[in-house]
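# this one's structure only:
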């Protein structure tokens, strides 16, 4: 991305954190595996065992919510960092940002107009 070449690479690496996305996906997979196991256990359980399984499931849901919440907070922080970097760039080079916006608008307009012509 030539537009952002004046930023230090480490700033952008700090602003994006693919580990947080992977953590959310990993937690979701583990949660679904646990939920499936508990569901199979619950189908044959009665009385005390069923109450125990329900309690375990509630605890697992709470744990999953907390872990996903922590990872999503990390993603939100990185989104703010990225927005700050973009804001800095626009303030440092406003005409480049305006030119990029105009060029993208013209391209979008052209593509939309040719799509209508072919219909």
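That came in fine, so what should we check first? Everything quoted here is computed from the prediction, not taken from an experiment.

# C-alpha from now on. contacts and neighbour counts both.
Fine.

# same for the longest helix along the chain, what does it pack against?
If you go by DSSP state H, the chain has its longest helix at helix 47-92. When contacts are defined as 3 or more Cα pairs under 8 Å, 6 or more residues apart in numbering; DSSP states H and E, helix 47-92 sits against helix 9-15, helix 18-44.

# Comparison target, given below:
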């Protein structure tokens, strides 16, 4: 369930950033065709859109870092509560990787 929420948040954020960047590209194309006051207005809008895109990307970075820290904390807690089980899982994964590597 949390993965579904994370994926939905990520997809929405990516859609927002794509929308801002597409709108910025349209403004940039229009700024090349216009002169004078209209061009200045388009440049101002372009600057605002780029600022918004940067803010959204920073939000995405903060969200990703927070989720990674939470996952690391949960993993650390699990390993401390179940050390032998964690060692067994790690050994099994290492064994499987060894089998896969030796077949090549």
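Yes, it's here. Computed from a predicted structure; not experimentally measured.

# In CSV: the helices and strands packed on helix 47-92 of structure 1, plus distance to residue 110 of structure 1.
As requested, those are arranged in CSV below (distance: least, Cα to Cα, whole Å):
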stretch, distance to residue 110 of structure 1
helix 9-15, 32
helix 18-44, 34
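
# any chance of these in JSON lines, plus distance to residue 98 of structure 1 and mean neighbour count?
Output for the helices and strands packed on helix 47-92 of structure 1, formatted as JSON lines (distance: least, Cα to Cα, whole Å; neighbours: other Cα atoms under 10 Å):
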{"stretch": "helix 9-15", "distance to residue 98 of structure 1": "22", "mean neighbour count": "12"}
{"stretch": "helix 18-44", "distance to residue 98 of structure 1": "30", "mean neighbour count": "14"}
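
# With respect to residue 99 of structure 1, which of those helices lies nearest?
helix 9-15 (22.5 Å; Cα to Cα).

# what does the closest one rub up against?
The contact list for helix 9-15 of structure 1 (Cα atoms under 8 Å, 6 or more residues apart in numbering) reads 78-79, 81-82.

# which one in structure 2 is aligned with residue 105 of structure 1?
Residue correspondence to structure 2 (TM-score structural alignment): residue 105 of structure 1 is matched to residue 94.

# Have a look at how far, on average, the strand or helix carrying that match is from structure 1.
Following DSSP states H and E, one finds residue 94 of structure 2 within helix 83-102. Comparison of helix 83-102 of structure 2 with structure 1 after fitting gives an average deviation of 0.9 Å (mean Cα distance after the TM-score superposition for structure 1).
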